[in-house]
Each structure stands twice: as C-alpha cells, then as structure tokens.
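Engineer: quick one: sequence and predicted model below, then my questions.
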Amino acid sequence: MLNISEIIQTVKQLIDVRVQLVKDEINETIASIMARIFLLLLMMTVSVMVLLFASFSLAFYLSEQMYSTYKGFLYVGLLYLLVFILIYFLKDYRGIVASFQRFLKNFVFGGRHKED
C-alpha cells in the first residue's frame, strides 16, 4: 500500500517538473523573440545604409548630369520630401497599417497563432 506522504511527494515532484518545463518553454520563446527582434534591427540598419549610399550615388549622378552640384542633392531631397508627404497622407489608411502590423507580428512571433 502506498503511503499518503509518498503520494504527496510524487505529486509535488510532478508539479515541479511541470513548472520547470513551462519555465524552459518560456525561456526558449523569449530567446526566439529576442533573436528575431535583433535580426529585424540588423536588417533595418543595413537597409538604412543601402538607402543612404544609394541616395548619395543618385545625388552625385544627377549633379554630374546637370553640371551643378547642389541641384542633384536638391532633387534627391525633394524626392524624399514627396515620399514623406505620401506616407503622411497614407498613415491613417487601415489597409497599410494592418498589413504592416501583420508583417511585424508574423516576423517577430514566427507566425504562431494563439489557439482558442
């Protein structure tokens, strides 16, 4: 016959094992999310660098074509101003915001969906 204290001890051990499994799963999930966020930040940094050098290249090219240094940079600046104005007017468009949120959610959380 099993003793009550043995049953209690076994239940405590089962609970401890389950708690440890949950802790390990949470740690793994957090590490995965942090790695994805770091990767996203790295991708953004590289994208900014590419955009910066492409902008300088376009500005110097336009400057060379127009025989005026400031005009090339002015036109590139105006191009970015137009892009900014376009983004400003489209910022409240629900389709763009929802698709951006969906992309970030899928990228950061790895496409996992909460099951009901």
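Structural biologist: It's in.
Engineer: alpha carbons only for contacts and neighbour counts from here, please
Structural biologist: Noted.
Engineer: give me the distance between Gln20 and Gln13.
Structural biologist: With distances taken as C-alpha to C-alpha, to the nearest Å, Gln20 is found 11 Å from Gln13.
Engineer: so the most centrally placed residue in the chain is in which element?
Structural biologist: By C-alpha atoms, centre = their mean, the chain has its centre lying nearest to Leu40, at 4.4 Å. Assigned by DSSP states H and E, Leu40 belongs to helix 4-66.
Engineer: which parts of the helix or strand following that helix are buried?
Structural biologist: Next helix or strand after helix 4-66 toward the C-terminus (DSSP H and E): helix 69-90. By neighbour count with 16 or more other C-alpha atoms under 10 Å, helix 69-90 contains the buried residues 71-73, 76.
Engineer: tell me which of these is nearest to Leu52?
Structural biologist: Taking C-alpha to C-alpha as the measure, Leu52 sits nearest to Val76 out of these, at 11.1 Å.
Engineer: one more to weigh against that first structure:
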Amino acid sequence: MLNISEIIQTIKQLIEVRMQLIKDEVNEKISTIMARIFLLLLMMTVSVMVLLFVSFSLAFYLSEKMYSTYKGFLYVGLLYLLIFILIYFLKDSKGILGSFQNFLKNFVFRGRNKED
C-alpha cells in the first residue's frame, strides 16, 4: 500500500509541475504577443506623425513655389485622394491582402514558430 500511495503522490506532483510549466509558457507567449502588438501600434503612431509633418512640409513647399497658399494644400489633398481611390479599388486584391496578412503574422507571431 505504501508504494501505491507514493506513486500516486509522485504522479500528482508531476501533474502539478507540468501544469505550472504550461501556465508559465502560455503567460510568456501572451506577453510576447502583447509586446509586439504594442510595438506595432507605437510604430503606426510614429508613422502617422511623420506622414502628417511631411504632408505639411510638402504643402507649404508647393504653396511657396506656386505663390498660392491654398494650391499647395489642395494638391497635397488631391494626392491623398488619389491614393485613397487607388487603395479603395485594390482593397479586395488577394496579393495585397495576403502580403499584409503575412506581414502581420510574421511580426506578431514571429517568435512562436521558432521556439516550437
């Protein structure tokens, strides 16, 4: 009887240790994914700020060259309108969607496949 109770106790301990290892692994993967998502959002925010300042710079430059303030801003606005129309017509393109999805998968889940 003593051997059976020791075996049962050892199995319980092994299960507890395995469960703790699984919890630690899941917590590590979740924290890695959350950190990558935060980094991606931070990169997007900085990119938007850069785009904003570059847009203003281009608008003021064009305004100076054309001797008309509104024309510089109008041309930059039209440029963004053309980009928007282009993106709108290409939104269902499988190549663009696939490459964007692959980029996000590789960026967010990059470390996961290498560790497994």
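Structural biologist: Noted; the coordinates are in hand. Since this is a predicted model, take the numbers as computed values, not measurements.
Engineer: need the TM-score between these chains.
Structural biologist: For this chain pair, the superposition-based TM-score is 0.94 by TM-score structural alignment, normalised by the length of structure 1; 114 aligned residues with a C-alpha RMSD of 1.5 Å.
Engineer: rewinding a little: make TSV out of the buried residues of helix 69-90 of structure 1 and add distance to Ser32 of structure 1.
Structural biologist: Shown next, in TSV, are those (distance: C-alpha to C-alpha, whole Å):
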residue	distance to Ser32 of structure 1
Lys71	47
Gly72	44
Phe73	42
Val76	39
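Engineer: tell me how many other residues crowd Leu62 of structure 2.
Structural biologist: Leu62 of structure 2 is flanked by 20 other residues according to other C-alpha atoms under 10 Å.
Engineer: which residues does the closest residue to it other than its chain neighbours contact?
Structural biologist: The shortest distance from Leu62 of structure 2 to any non-neighbouring residue, by C-alpha to C-alpha, 6 or more residues apart in numbering, is to Gly72 (4.5 Å). Residues near Gly72 of structure 2 by C-alpha atoms under 8 Å, 6 or more residues apart in numbering: 58-64, 66.
Engineer: can I get the buried part of those as one ChimeraX selection?
Structural biologist: Only the buried members of the contacts of Gly72 of structure 2 end up in this ChimeraX selection, burial being decided by 16+ other C-alpha under 10 Å:
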select :58,59,60,62,63
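Engineer: same list (the contacts of Gly72 of structure 2) but as JSON lines, adding distance to Ser31 of structure 2.
Structural biologist: JSON lines is the format used below for the contacts of Gly72 of structure 2 (distance: C-alpha to C-alpha, whole Å):
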{"residue": "Leu58", "distance to Ser31 of structure 2": "40"}
{"residue": "Ala59", "distance to Ser31 of structure 2": "42"}
{"residue": "Phe60", "distance to Ser31 of structure 2": "44"}
{"residue": "Tyr61", "distance to Ser31 of structure 2": "45"}
{"residue": "Leu62", "distance to Ser31 of structure 2": "46"}
{"residue": "Ser63", "distance to Ser31 of structure 2": "48"}
{"residue": "Glu64", "distance to Ser31 of structure 2": "49"}
{"residue": "Met66", "distance to Ser31 of structure 2": "52"}
